[in-house]
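# following is a predicted model, sequence given first.
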Amino acid sequence: MAQLKGKRFLALSVESAGSSFGVPWWLNVVNTHAELSILDCGDSPTTARQALDLGVGGVICRVNAAQLRTLQSYDRYRGRLLTLRPPSSRSDNLREDPHDSL
C-alpha cells in the first residue's frame, strides 16, 4: 500500500473481517490509509460505528432497516455505509441479497 501512495486504490477487507478480527486489526493492516479502505463489519453496527469513528473510509454492515436509519442519522456516517459488497469485488464474491450465501 505504501508503494501505491498517490495512486488511486481502495483496500477492501474480506467478508465480516471487522467482526472476526476487529477494527484495531484492520487499522494495523491499512496503516495510515484507513480513509482509503472499506471494512466489512458483517452484521455488527457497533463494529461499523467504531470503524467509522476511527477513520475507516467506509464500512459494509448488514443490518436491518431501523439500524441502518439510525446509523445514517449521523451526518459523519452518511455516504460511508454500505449494506452489500461493492461491485468492484470479484463476481464470485458479490451478494445480490444480504441473506445470500457465498
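That came through fine.
# going forward, measure contacts between C-alpha atoms and count neighbours the same way
Fine.
# and the gap between residue 36 and residue 13?
Distance, residue 36 to residue 13, by Cα to Cα, to the nearest Å: 12 Å.
# okay, now the one to match up with it:
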Amino acid sequence: MIDKHDHSMHAVPCITVACMHDLKLVMAMAASLRVNCTVVSPPGAGCVMGAPWWMALVADCPLPALLDCGQAAGYAACALRMGVSGVIAHVSSVAQHRALVSLTQMTGGHVMEQRPASLDLPPRDAAPVLERYLRTFPAG
C-alpha cells in the first residue's frame, strides 16, 4: 500500500520490487508512460536477502534503485562497498550515520535515513494499480 504520507509532494514515485517479474513490469510501465520512478527493495531486504541479490536483480535496470537495510548500518556499508548505488539505513547512532555518509563520498553512492513512501504491488493484477499510481505523477 501507499504510505499515509501525501505522495504528490515527492518528485519521483517509488515502487517496492522483490522479484524480476515486478521489476520488469515497473520498467516497462515507467518507459511507456515516460515517468521517472525509483525502485525500492522490501523493508529490511538488505539484511535478509543481501546486496548480491539486489545487485543481480537491478543489474539491467535503468531506474534508480534503493536497497533497504533497515537499522543495520553494517549491511548498508557492505552494500555500498559492493557497488550498490543507494541504500536506506535508519541508524540511531550519529557516528554510524557519519560513517555511512563518508563511505558514500568514496563509493559515489548515497544513503537515505528514512524509507520513502512506496507503492507495494499487489500479488495479482498489478499493472492497472501501477499505472494508476504512476499517472498521478507528471511525465518526465
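Received the coordinates, thanks. What you are looking at is a predicted structure, and each value in this text was computed from that prediction instead of being measured.
# once they're superposed, tell me the TM-score.
With the length set by TM-score structural alignment, normalised by the length of structure 1, the two chains reach a TM-score of 0.68; 89 aligned residues with a Cα RMSD of 2.7 Å.
# mind checking how far the spatially most central residue of structure 2 is from residue 56 of structure 2?
Nearest to the geometric centre of structure 2 sits residue 40, at 2.1 Å (Cα atoms, centre = their mean). Using Cα to Cα, residue 40 of structure 2 is found at 14 Å from residue 56 of structure 2.
# if we can go back for a sec, and residue 36 and residue 13 of structure 1? Which one has more around it.
Neighbours were counted for residue 36 of structure 1 and for residue 13 using other Cα atoms under 10 Å; residue 13 has more, 19 against 16.
# what's the spacing between the counterpart of residue 43 of structure 1 in structure 2 and residue 21 of structure 2?
Residue correspondence to structure 2 (TM-score structural alignment): residue 43 of structure 1 is matched to residue 71. Residue 71 of structure 2 is 28 Å from residue 21 of structure 2, where distance means Cα to Cα.
# now do the contacts for the spatially closest residue to residue 109 of structure 2 that is not a sequence neighbour.
Once flanking residues are discounted, residue 109 of structure 2 sits nearest to residue 85: 4.3 Å by Cα to Cα, 6 or more residues apart in numbering. Residues near residue 85 of structure 2 by Cα atoms under 8 Å, 6 or more residues apart in numbering: 65-66, 108-110.
# please redo it, this time with the cut-off set to 10 Å
Shown in contact with residue 85 of structure 2 (Cα atoms under 10 Å, 6 or more residues apart in numbering): 55, 64-67, 79, 104, 107-111.
# pull out the buried members of these.
Buried members of the contacts of residue 85 of structure 2, counted by 16 or more other Cα atoms under 10 Å: 55, 65-67, 79, 104, 109-111.
# and the helices in structure 1?
17-21, 23-30, 45-53, 65-72 (DSSP state H).
# ranking these by burial, who's on top?
Highest mean neighbour count among the helices of structure 1 (mean count of other Cα atoms under 10 Å): helix 45-53, with a mean of 19.
# have a look at how far, on average, it is from structure 2.
Helix 45-53 of structure 1 differs from its equivalent in structure 2 by a mean of 1.7 Å after superposition (mean Cα distance after the TM-score superposition for structure 1).
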